[in-house]
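Engineer: next come a sequence and a model predicted from it.
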Amino acid sequence: MLKNLSLQVLFFFLVFQLLSWFQTTDMLATDSTINTSFMVQTTMEDEITLAADNKTLVLYFFAPWCSVCHASIDNLQKLYEKNEQFDVIAVALDFTEKQDVLDFAQQHQLTFPIVFGNEKIKQAFKVFAYPSYYVIDEHNSIKSKSVGYSTEFGLYLRSL
């Protein structure tokens, strides 16, 4: 019985890993350097770049209508609050009104920068599904990437 259960867990884990790998194959390559020239407006009407500033950056792409984004964004907020060595920037894409993004941020009480993305950013970062994550090191190289729901612990592990 225990052996059968262990085999099922192992099988599930392997299938999950294979699906995760497959989902990220169309994203930017790990160890590639990101384009740091994008100046974007935040929900607070500041302008920032989508680049690391001497610490690890989690770049989170979401859509305000995405239910998985609603489920996972709180994990990202917790990571940001508990770990000063990480910066977080959330990039809103595929929204109809800026108010949709503002409502999303207010609903989840987000304290990290949220920016209004556009189609050019979506294409440059090869975002095909939501949420999508890139972990960027202090030299603006991609350390890891992921698509879909992630726990706070999963985000932390990818960010190391």
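Structural biologist: All right, it came through fine.
Engineer: when you work out contacts or count neighbours from here on, use the C-alpha atoms and nothing else.
Structural biologist: Noted.
Engineer: in the chain, which spans are helices?
Structural biologist: 2-24, 67-82, 98-107, 119-124, 152-159 (DSSP state H).
Engineer: out of the ones you listed, which is closest to I48?
Structural biologist: Of all the helices of the chain, the one in closest proximity to I48, counting by CA to CA, is helix 119-124 (13.7 Å).
Engineer: next, the buried residues of that closest one.
Structural biologist: Neighbour-count burial for helix 119-124, with 16 or more other CA atoms under 10 Å as criterion, is recorded at 121-122.
Engineer: put this next to the previous one:
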Amino acid sequence: MQGGTGALGRMRAAWNEARRRWWVRWGVDLALLALLFAAVTAWQTRRLPGGGTPAPDFTLRTLAGETVSLEALRGKPVVLAFWAPWCGVCKMESSNLSQLQSLAGDSAHVVSVAVAYDDEEAVRRFASEHGVDYPVLLGDDSTQRDWRVNSFPTVFFLSPEGRVERAVVGYTTLAGLGWRLLL
């Protein structure tokens, strides 16, 4: 038993010595922060479609009056952002979606679906005030229900074949959107 206690004591001493180094403390802190972030993300998206499941289909009208079906977007990756005009976080994220659209160019579709709005004018006002230059589709309660969206913004990343590969809830930086698009 003496050897086990001695080995444990040496491990504790080595750990205490390592903790005195700034880069070890920072590394442990960053690892814990990353673990916490991953756990919160997993919890937020636990009920959303993902993991390669087929995306719920829709045909929705744009603000310009055209109709767009999810089927028509196949062949390229799709970033599909659900938002509400009253959502403050959605306002902050809208410029990131515009920048992603510019960076992605013709290699991906960046599309948004407005839901949980009182009238179409609120959606138009949001798009105008925030310089939205990506397609805005007008969703409804059934679209929101089919996609199981209950928090805003919620962004889905679809494969070119129309499968939901991943989702994220809440504000996402341009780097976060781009990274998830490339995965």
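Structural biologist: Ah, there it is. On a predicted model such as this, the values are computed, not experimentally measured, just so you know.
Engineer: just to revisit the earlier point, of the helices of structure 1, which is nearest V58 of structure 1?
Structural biologist: For V58 of structure 1, the closest of the helices of structure 1 is helix 152-159, at 7.4 Å, according to CA to CA.
Engineer: in TSV: the helices of structure 1, plus distance to I136 of structure 1.
Structural biologist: Listed next are the helices of structure 1 as TSV, based on distance: least, CA to CA, whole Å:
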stretch	distance to I136 of structure 1
helix 2-24	15
helix 67-82	14
helix 98-107	22
helix 119-124	15
helix 152-159	8
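Engineer: need the winner for burial among those helices.
Structural biologist: The densest packing among the helices of structure 1, expressed as mean neighbour count by mean count of other CA atoms under 10 Å, is seen in helix 67-82 with a mean of 17.
Engineer: what is the corresponding segment of structure 2 for that one?
Structural biologist: Following TM-score structural alignment, the partner segment of helix 67-82 of structure 1 in structure 2 covers residues 88-103.
Engineer: what about that stretch, distance to the chain center?
Structural biologist: In terms of CA atoms, centre = their mean, to the nearest Å, the centre of stretch 88-103 of structure 2 is set 12 Å apart from its chain centre.
Engineer: same question, stretch 157-167 of structure 2
Structural biologist: Centre to centre, stretch against its chain (CA atoms, centre = their mean), the figure for stretch 157-167 of structure 2 is 12 Å.
Engineer: which residues sit against it?
Structural biologist: Applying CA atoms under 8 Å, 6 or more residues apart in numbering, the external contacts of stretch 157-167 of structure 2 come out as 45, 48-55, 70-71, 74-80, 154-156, 180-181.
Engineer: E97 of structure 1 maps to what in structure 2?
Structural biologist: For E97 of structure 1, the aligned residue in structure 2 is D119 (criterion: TM-score structural alignment).
Engineer: distance of that match relative to F37 of structure 2?
Structural biologist: Taking CA to CA, to the nearest Å as the measure, D119 of structure 2 and F37 of structure 2 are separated by 35 Å.
Engineer: what comes into contact with the match of helix 67-82 of structure 1?
Structural biologist: Outside stretch 88-103 of structure 2, the residues touching it (CA under 8 Å, 6+ apart) are 83-85, 108-110, 126, 130-134, 152-153, 170-174, 177-178.
Engineer: give me the mean deviation of it from structure 1.
Structural biologist: For stretch 88-103 of structure 2, the mean distance from the matching residues in structure 1 following superposition reads 0.7 Å, by mean CA distance after the TM-score superposition for structure 1.
Engineer: circling back to that earlier point, need the buried ones from the contacts of stretch 88-103 of structure 2 selected in ChimeraX.
Structural biologist: Here is the ChimeraX command that selects only those of those that count as buried (16+ other CA under 10 Å):
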select :83,84,85,108,109,110,126,132,133,134,152,153,171,172,174,177,178
